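Student: okay, predicted coordinates and the sequence, questions at the end:
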Amino acid sequence: MFSIYVISMLILMISMMIMFFASILSKKKNSDREKSSPFECGFDPKYSSRLPFSLQFFLITIIFLIFDIEIALILPLILTISFSNLLTWTITSLIFMLILLIGLYHEWNQGMLNWSN
């Protein structure tokens, strides 16, 4: 047991020394303004790198992710039908589908699904 402890400490010390020496040797000594600026084919950038994005596109993406996760939750319902009580399975799946439809109606009613304004 003692030899495992000694070997693990030896491995830990060697790896720490290698990381220490690697961090010392890999430091860039000259930090230049031109080197730290974004590179665009040798020219100064024409536009800012912080461009605004469409909020509508972001909302559509979030809605897609939410419904994608919901589909991943619906798929196991097919496999669990043979292992569970039919009445319980039907009520559970209907409640889940009802919640999804209410959410879809709310998003449609709020105008989140309209791409063009």
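Tutor: In hand now; what should we look at? Residues are numbered from 1 along each chain as shown.
Student: rest of the way, CA atoms for contacts and neighbours
Tutor: Fine.
Student: if I look at the residue nearest to the spatial centre of the chain, how far off is residue 59?
Tutor: What sits nearest the mean C-alpha location of the chain, by C-alpha atoms, centre = their mean, is residue 65, with 10.4 Å. Noted for residue 65: a distance of 10 Å to residue 59, by C-alpha to C-alpha, to the nearest Å.
Student: same thing with residue 53?
Tutor: Distance, residue 53 to residue 59, by C-alpha to C-alpha: 11 Å.
Student: residue 25: how many residues sit nearby?
Tutor: 9 (other C-alpha atoms under 10 Å).
Student: structure two is appended below for comparative analysis:
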Amino acid sequence: MQAVQALAASHPGYFRAYSVVGLMALIGVLFVGTAFTANRLLRPFAPTPEKLLAYECGVDPVGEGWAQTQIRYYVYAFLYVIFAVDAIYLFPWATVFSAPGFGAGTLVEMGVFIGFLAVGLLYAWKKGVLEWS
């Protein structure tokens, strides 16, 4: 306890910065809690069997609510995320690459990064994941 008090005495603004963060977190939690409580108190509540049915795009539900999805859709989504992250990484790299003194190092780093992506794409292509059937 004395160590914490000594640290607080030697750095008076140190804990003040954390108190602002803690206060903002508390205000955020109170705001969300108040919104959820107001929603529960003010909403109408009249459940009927028809209101509890699954509904999508005006089509009446038929059968179970569970349906099997092809794994290839997830693979395409995963590949999209990988290349979206690649595109996001390229913009800051281009700005650093243009700065003096960073040319060769950043070029090697980007080569390694794109090499890893190319190996992943080659693996997906060899497995036949990219073929739509």
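Tutor: It's in. Computed from a predicted model, the values in this text were never measured in an experiment.
Student: comparing residue 53 and residue 59 of structure 1, which residue is more hemmed in?
Tutor: Legend: neighbour count by other C-alpha under 10 Å for residue 53 of structure 1 and residue 59, higher for residue 59 (13 against 8).
Student: can you tell me the closest non-neighbouring residue to the counterpart of the more buried one in structure 2?
Tutor: Structural alignment (TM-score structural alignment) places residue 59 of structure 1 against residue 75 in structure 2. For residue 75 of structure 2, ignoring the flanking residues on the chain, the nearest one in space by C-alpha to C-alpha, 6 or more residues apart in numbering is residue 129 at 7.5 Å.
Student: map that neighbour across to structure 1 for me.
Tutor: With TM-score structural alignment as the criterion, residue 129 of structure 2 pairs with residue 112.
Student: can you pull the contacts of that match?
Tutor: Neighbouring residues of residue 112 of structure 1 by C-alpha atoms under 8 Å, 6 or more residues apart in numbering: 56, 59, 60.
Student: for whichever strand or helix holds residue 58 of structure 1, what is the distance to the chain centroid?
Tutor: Applying DSSP states H and E as the criterion places residue 58 of structure 1 in helix 55-80. Chain-centre distance of helix 55-80 of structure 1: 14 Å, with C-alpha atoms, centre = their mean, to the nearest Å.
Student: many thanks, have a good one.
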